[in-house]
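Asker: structure for this input, please:
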Amino acid sequence: MSEFEGLVVAVTGGASGIGLAAATLLADRGAQVAVLDLKPDGTPFAGFRCDVSSDDEVRSAIDAVVERFGRLDVLVNNAGIGAQGDVTANDDDEWHRVFDVNVVGMVRLARAALPHLKNSPSAAIVNTCSIAAWAGLPSRALYSASKGAVLSLTLAMATDHLPDRIRVNCVCPGTADTPWVGRLLDAADDPAAERAALAARQPMGRLVTADEVANAIVYLASPLSASTTGTALAVDGGMYGLRPRGPVHHD
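Answerer: Okay, here's the model as predicted:
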């Protein structure tokens, strides 16, 4: 399959985890991929240093991508940071920092990319959201609030940019087996028990894989999905919508 042939895709946070998996699959499908990351060194794709909390860095990175490839067709807004604890656990500075990266960071990228996306025949933006946007997860107040904002932002952008023929969607992963989640597990008192609990929380009984989330991102980004906009696609092992009576035993 090469439905992305001739298209240029920018992926933020593309040097590891879900972002790297998405960049790899997009390249396999024919895209020219630009990875925007705090540490782009070592990526097999064209790497561009980008701190999404800096408007100057964002604009410079997008300009560099367009200068390198001559166009920009798809933006995958994947960069983000985590936070733990209930509503009392983080001070104002941390609330501002997480929102600055997870929400305003996506705004900065979209703002810089829009003039180029408007020139594309296959323009799309895919935001990485989370199951935390629409399920009440424990000890994730700040993170959940930021991802709830991403969900609302996605819908608003999808409406605003209908006249521009720019599709805007988001993917909502459950707990994924990524380096970021691995670091959270390592910090737990009993990492093995914590991993088992996170796996059991998802009705399918296991963590989501980065490749599975990447596949959803690529679907939403694809020109073959030209009638899909304003959609939040769950990749969460059934966590949001399913209510099994008890533990699911797999044959």
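Asker: when you work out contacts or count neighbours from here on, use the C-alpha atoms and nothing else.
Answerer: OK.
Asker: what is the subsequent helix or strand relative to the host helix or strand of residue 182?
Answerer: According to DSSP states H and E, residue 182 maps onto helix 179-186. Sequence-wise, the next helix or strand downstream of helix 179-186 (DSSP H and E) is helix 191-201.
Asker: for comparison, sequence B:
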Amino acid sequence: MKTKKNTKEGTIIAPPIREVFYSGSELSYTFNDLTPLKFYHVFVWGINAYGTEGYRSFTNNTFMHASPYADQEKPTPPLHLTASYSTMNGNLLVFFNLSSDNNKVDHYIVTINDSVIRKNASPILGFHSITHPLQRNIPYTVSVYAVDPDNNRSSVVSIHGTTSDEDTQDSPPTDSYVLQAKRTENNTAQLTWGYIHNARYLCIAYYLITENGEIEQPLVHTAGKSIGVDLHNIQPDKKYKVAVIGVNSYGNTGTLKFIEF
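Answerer: Just a heads-up that it's a prediction; the model follows:
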């Protein structure tokens, strides 16, 4: 006696946990945020311009699941996101410090008024500086987030502004000279420098010097128009190299001059 099947191939017997409308041309799709070791059943079907649905093909009883060894940790959000507009050349200058991750950051997604820019995550000084053309006298929103190789995404950081703001002088920032880098208590160093003219913001880059004299990837801070800052997480038995440069609204910078402490 044959047992009658209650369902047939391609029939959904329960509400789906997720439906995705995909209109791309690639013959593949990546599902994110899957639960490790939990089984999933995937159906695919087409819909034409009149709303007629095709037959639902599926994974032929081969269940997929997220690997328990996949990276599930999100990168930290990018830091110190700033933007300034150049009325001379019509460009928006976007600046942000890098995120950190338990593995590495693969790339950053920057959105400027719904225009998406992809940037690789290997700048020289530990930050990104992006120049993007933008019309005059309009508001703008800049958003950025980091993505690691397993497609984990950091939180989105956003700022708002308008291109009608008065920008800074076209003159490049004056060179900085660090007056003092003094170690203080609680793994902190107090850094002071001379005032930098024509700068919209400041970039402070400090490198850890290894035992063989090489320097590691720097930590980078931004500041307004101050003449001092506290550097945190300074190891008392390590040597550091530090420099301060100014950045104006056109992306021009002063000359890097390092000191060691």
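Asker: please state their TM-score.
Answerer: The TM-score (TM-score structural alignment, normalised by the length of the first structure) is 0.24; 106 aligned residues with a Cα RMSD of 6.4 Å.
Asker: still on that earlier bit, just the angle between the helix holding residue 182 of the first structure and helix 191-201, please?
Answerer: 120 degrees (axes from the mean of the first three to the mean of the last three Cα atoms, to 10 degrees).
Asker: buried ones in helix 179-186 of the first structure?
Answerer: For helix 179-186 of the first structure, burial by neighbour count (16 or more other Cα atoms under 10 Å) applies to residue 185.
Asker: state the helix or strand in which residue 220 of the second structure lies.
Answerer: Residue-wise, residue 220 of the second structure maps onto strand 219-223 under DSSP H and E.
Asker: scratch that, residue 148 of the first structure is what I was asking about
Answerer: helix 141-160.
Asker: tell me what that helix is packed against?
Answerer: Here helix 141-160 of the first structure touches helix 92-99, strand 167-173, going by 3 or more Cα pairs under 8 Å, 6 or more residues apart in numbering; DSSP states H and E.
Asker: dump the ones you listed into JSON lines; add mean neighbour count and distance to residue 218 of the first structure as well.
Answerer: Formatted as JSON lines, those follow (neighbours: other Cα atoms under 10 Å; distance: least, Cα to Cα, whole Å):
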{"stretch": "helix 92-99", "mean neighbour count": "14", "distance to residue 218 of the first structure": "25"}
{"stretch": "strand 167-173", "mean neighbour count": "27", "distance to residue 218 of the first structure": "10"}
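Asker: need those in a markdown table (columns: distance to residue 20 of the first structure).
Answerer: Formatted as a markdown table, these follow (distance: least, Cα to Cα, whole Å):
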| stretch | distance to residue 20 of the first structure |
| --- | --- |
| helix 92-99 | 21 |
| strand 167-173 | 15 |
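Asker: which among the ones you listed is found nearest to residue 117 of the first structure?
Answerer: strand 167-173 (10.0 Å; Cα to Cα).
Asker: can you tell me the closest non-neighbouring residue to residue 129 of the second structure?
Answerer: Using Cα to Cα, 6 or more residues apart in numbering and skipping residues adjacent in sequence, the residue nearest residue 129 of the second structure is residue 95, 4.6 Å away.
Asker: that neighbour: neighbour count?
Answerer: 21 (other Cα atoms under 10 Å).
Asker: likewise for residue 67 of the first structure?
Answerer: 11.
Asker: same check, this time on the one 10 residues further on
Answerer: Summarising burial for residue 77 of the first structure: neighbours were counted as other Cα under 10 Å, giving 27.
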